[in-house]
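**Student:** Turn this into a structure:
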Amino acid sequence: MSILVLVVDDEPDIEALFRQQFRKDLRARRFVLEFAHSAAEALARITATIEQSLILILSDINMPGMTGLDMLPKAKEIRPEVPVIMITAYGDAETSKTALERGAERLLTKPIDFGQLRQEIEARLEQAA
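**Tutor:** Alright, predicted model coming up:
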């Protein structure tokens, strides 16, 4: 069974950035990165992964249509056991408070600290083992 990490972001270059940052892990098949380019697409993917080991959802907050903050409680309703980390360019206190109230585990600000993100993924991989 593959271990999945779902990345939700409407920016097209995010997928290439993540694949480049985690290329060794992906090549070693430690986990699989899946990408959704909208909150609606993410909810469909989360629902479709019920039988798979989804260990982490990383979601941008500001997206057209449904925002990451609007998606968050719906994602937690479908997969309450899966931690969600929100990513934003605006790490203000109100956004952070709202994200945590809606079920986010934590908030990361852009530019993403991939060292910190790698630690998060490593912790989830250890829990899944």
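**Student:** rest of the way, CA atoms for contacts and neighbours
**Tutor:** OK.
**Student:** the strands in the chain, which residues?
**Tutor:** Here the chain has its strands, by DSSP state E, at 3-8, 32-36, 53-60, 84-88, 106-109.
**Student:** between the ones you listed, which one is nearest to Ile121?
**Tutor:** When the strands of the chain are compared by C-alpha to C-alpha, strand 53-60 sits nearest Ile121, at 7.5 Å.
**Student:** and the longest helix for the protein?
**Tutor:** Assignment by DSSP state H gives helix 114-128 as the longest helix of the chain.
**Student:** Remind me what it packs against, helices and strands.
**Tutor:** If you count contacts as 3 or more C-alpha pairs under 8 Å, 6 or more residues apart in numbering; DSSP states H and E, helix 114-128 packs onto strand 53-60.
**Student:** just how off-centre is the strand it packs on within its chain?
**Tutor:** 3 Å (C-alpha atoms, centre = their mean, to the nearest Å).
**Student:** one more to put side by side:
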Amino acid sequence: MENEHTKILVVDDEQDIKSLFEMKFRREIRRGELDFSFAFSGEEALNFMQDHASEVVLILSDINMPGMSGIELLKKIRVDHPSPHPKVMMITAYNDDDYYQQAIRNGANDFLTKPLDFSILKEKLETL
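**Tutor:** Reported below is the predicted structural model:
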């Protein structure tokens, strides 16, 4: 029987986020519990979602990115992918109430700040 794994799309313009996630979640990845994909822009994330929408359970998206912001990406995902509805956690370097309100208003399920506390993130992922 195949392991049930959770497919997560991480969207961040910082390229080193990929190696950071692969290091922090290496046990979960090796055990087949979590399956991470990475997009380095909002546009790249939307392209990925066109092909994999039904697989993605969670999107972790940075808010501050060049080009399409995480808030704009969130709006498009909520319109273009209503069902099945992926959970979306927004990530920002700024503990900014305005971003928080915008993210919640546009359908974000949760909010994290940078630098990411991976122990908190792991706890949140266990509830998916």
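**Student:** Just the TM-score for the two chains, thanks.
**Tutor:** Overlay of the two chains. TM-score (TM-score structural alignment, normalised by the length of structure 2): 0.90; 123 aligned residues with a C-alpha RMSD of 1.3 Å.
**Student:** Check which residues of the longest helix of structure 1 are buried.
**Tutor:** 124-125 (16 or more other C-alpha atoms under 10 Å).
**Student:** Could you tell me the angle between it and strand 53-60?
**Tutor:** 150 degrees (axes from the mean of the first three to the mean of the last three C-alpha atoms, to 10 degrees).
**Student:** JSON lines for the strands of structure 1, including distance to Gln20 of structure 1 and mean neighbour count?
**Tutor:** Listed next are these as JSON lines, based on distance: least, C-alpha to C-alpha, whole Å; neighbours: other C-alpha atoms under 10 Å:
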{"stretch": "strand 3-8", "distance to Gln20 of structure 1": "14", "mean neighbour count": "21"}
{"stretch": "strand 32-36", "distance to Gln20 of structure 1": "11", "mean neighbour count": "18"}
{"stretch": "strand 53-60", "distance to Gln20 of structure 1": "16", "mean neighbour count": "22"}
{"stretch": "strand 84-88", "distance to Gln20 of structure 1": "18", "mean neighbour count": "23"}
{"stretch": "strand 106-109", "distance to Gln20 of structure 1": "19", "mean neighbour count": "17"}
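**Student:** With distance to Pro73 of structure 1 added, can I get those strands in TSV?
**Tutor:** Below are those laid out as TSV (distance: least, C-alpha to C-alpha, whole Å):
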stretch	distance to Pro73 of structure 1
strand 3-8	15
strand 32-36	17
strand 53-60	12
strand 84-88	10
strand 106-109	14
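**Student:** Compare those and give me the one nearest Gly115 of structure 1.
**Tutor:** strand 106-109 (11.9 Å).
**Student:** I'd like to know which elements the closest one is packed against.
**Tutor:** Strand 106-109 of structure 1 packs on strand 84-88, helix 93-101, going by 3+ C-alpha pairs under 8 Å, 6+ apart.
**Student:** could I get these as a markdown table with distance to Glu126 of structure 1?
**Tutor:** Below are these laid out as a markdown table (distance: least, C-alpha to C-alpha, whole Å):
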| stretch | distance to Glu126 of structure 1 |
| --- | --- |
| strand 84-88 | 17 |
| helix 93-101 | 24 |
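**Student:** Give the aligned range of stretch 87-102 of structure 2 in structure 1.
**Tutor:** Alignment note (TM-score structural alignment): stretch 87-102 of structure 2 is matched to residues 83-98 of structure 1.
**Student:** Endpoints of that stretch, how far apart?
**Tutor:** The straight-line separation of the ends of stretch 83-98 of structure 1 (C-alpha to C-alpha, to the nearest Å) is 16 Å.
**Student:** same deal with stretch 92-102 of structure 2?
**Tutor:** Rule used - C-alpha to C-alpha; the end-to-end distance of stretch 92-102 of structure 2 is 12 Å.
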